[in-house]
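K.L.:
dropping a prediction and its sequence here:
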Amino acid sequence: MLLATRRFQQFSSGSSTVETMKDRDTVIDEFKDLVNMTATELRAWLEQEQSLSGWAGGSGETIGHESAKDGDGGRRIVRILEHNPTENSSDYSDQDIDHMRRVVSYCKRHLAQEERYKHDTSSKSDYSLKNWGHDSLKE
């Protein structure tokens, strides 16, 4: 898996090292690796009652399920997948990349912290990951 191989690029400037965000291609590769549900699968999941059972966010909706005014969460992932079904990297907007970066960060952090729930398909952890497009049963 590509997940842990390229977290930050480092640039040396004299005696200090500056870490920058992941480059666009790395974000796209990691997004493709982590988001293993199709747009159809994710949309169907988000319509199920179970999808509301993940960890709750500040909006009262489940994290990843949010329908906030900027369309963050699983619904935004569905739009990204539908807008660019061929996964052509030049067809992603800067806003897509920003959201993909958020998805990658959330999924990687969540998977690392919740390893014990990885195979419990009825846990809040599993539901939340599915809201972000990651189905642990597909690995």
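P.N.:
Received, thanks.

K.L.:
C-alpha only now, for contacts and for neighbours.
P.N.:
Will do.

K.L.:
ends of stretch 107-123, what's the gap?
P.N.:
15 Å (CA to CA, to the nearest Å).

K.L.:
quick one: distance of that stretch to the chain centre.
P.N.:
13 Å (CA atoms, centre = their mean, to the nearest Å).

K.L.:
residue closest to the middle of the chain?
P.N.:
Val103 (2.4 Å; CA atoms, centre = their mean).

K.L.:
flag every buried residue along the helix or strand where it lies.
P.N.:
Assigned by DSSP states H and E, Val103 belongs to helix 94-113. Within helix 94-113, the residues scored as buried using 16 or more other CA atoms under 10 Å are 96-97, 99-104, 106-108, 110-111.

K.L.:
quick one, helices of the protein?
P.N.:
In chain order, the chain shows helices spanning 24-34, 39-46, 74-83, 94-113, 124-131, with DSSP state H as the criterion.

K.L.:
A further structure is provided below for comparison with the first:
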Amino acid sequence: MAQSAIDTQLWDEFHRVVNMSSRELAEWLRTRAAGPRTEALPDQAGPPTGQHVLSILGKRRTDLTDDDVRVIRKVVDRVHAERRDDLAATAGDPAWRHRMMSIGHDPLKPMR
């Protein structure tokens, strides 16, 4: 696996905005994918970005690939764009909260 350089600030910010544990995220992705046409492979449930975040949460910083770093930047940028300066716990619209949770950020939980 190719290593990729990631600065400490980006790594720390990713772990701050992704405020769901890997277990919480995995359970959420399985729950969201459940339905009449249940996901055939529950461990692969959810959107690709959510699955990638879950994979990153299980890695050490030194094991990241360039693709991992791209997803980390994408998630950090998206959370900041969606939350703007208001990073206090807030419910917001349920559909919005569910979209955010699918990338590991629960707006109802405090930031780490």
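P.N.:
That came through, no problem. This structure is a prediction, so every number in the text was calculated from the model and none was measured.

K.L.:
ok, back up a step: now distance to Leu137 of structure 1 too, for the buried residues of helix 94-113 of structure 1, in a markdown table please.
P.N.:
Shown next, in a markdown table, are the buried residues of helix 94-113 of structure 1 (distance: CA to CA, whole Å):
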| residue | distance to Leu137 of structure 1 |
| --- | --- |
| Asp96 | 26 |
| Ile97 | 26 |
| His99 | 24 |
| Met100 | 21 |
| Arg101 | 23 |
| Arg102 | 22 |
| Val103 | 18 |
| Val104 | 18 |
| Tyr106 | 18 |
| Cys107 | 15 |
| Lys108 | 16 |
| His110 | 16 |
| Leu111 | 13 |
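
K.L.:
hang on, the earlier thing: let me have the helices of structure 1 in a markdown table, adding distance to Gln10 of structure 1 as columns.
P.N.:
Conversion of these to a markdown table gives the following (distance: least, CA to CA, whole Å):
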| stretch | distance to Gln10 of structure 1 |
| --- | --- |
| helix 24-34 | 14 |
| helix 39-46 | 34 |
| helix 74-83 | 29 |
| helix 94-113 | 18 |
| helix 124-131 | 30 |
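
K.L.:
Ile56 of structure 2 matches what in structure 1?
P.N.:
Residue pairing (TM-score structural alignment): Ile56 of structure 2 is matched to Ile80 of structure 1.

K.L.:
ok, its match to Gln9 of structure 1 distance?
P.N.:
25 Å.

K.L.:
neighbour count for those two, which is higher?
P.N.:
Set side by side, Ile80 of structure 1 and Gln9 show more neighbours around Ile80, with 21 against 11, by other CA atoms under 10 Å.

K.L.:
what's the burial count for Gly133 of structure 1?
P.N.:
29.

K.L.:
now do the same contact list for whichever residue in structure 2 pairs up with Asn131 of structure 1.
P.N.:
Using TM-score structural alignment, the equivalent of Asn131 of structure 1 in structure 2 is Ser102. Neighbouring residues of Ser102 of structure 2 by CA atoms under 8 Å, 6 or more residues apart in numbering: 25, 28-29, 46-47, 49-50.

K.L.:
how close does the equivalent of Leu111 of structure 1 over in structure 2 sit to Val71 of structure 2?
P.N.:
When structure 2 is aligned by TM-score structural alignment, Leu111 of structure 1 is paired with Arg83. In this view, Arg83 of structure 2 and Val71 of structure 2 are 18 Å apart by CA to CA.

K.L.:
please apply the same query to Lys59 of structure 2.
P.N.:
In this structure, Lys59 of structure 2 and Val71 of structure 2 are 13 Å apart, going by CA to CA.

K.L.:
equivalent analysis for Leu29 of structure 2, please.
P.N.:
Using CA to CA, Leu29 of structure 2 is found at 17 Å from Val71 of structure 2.
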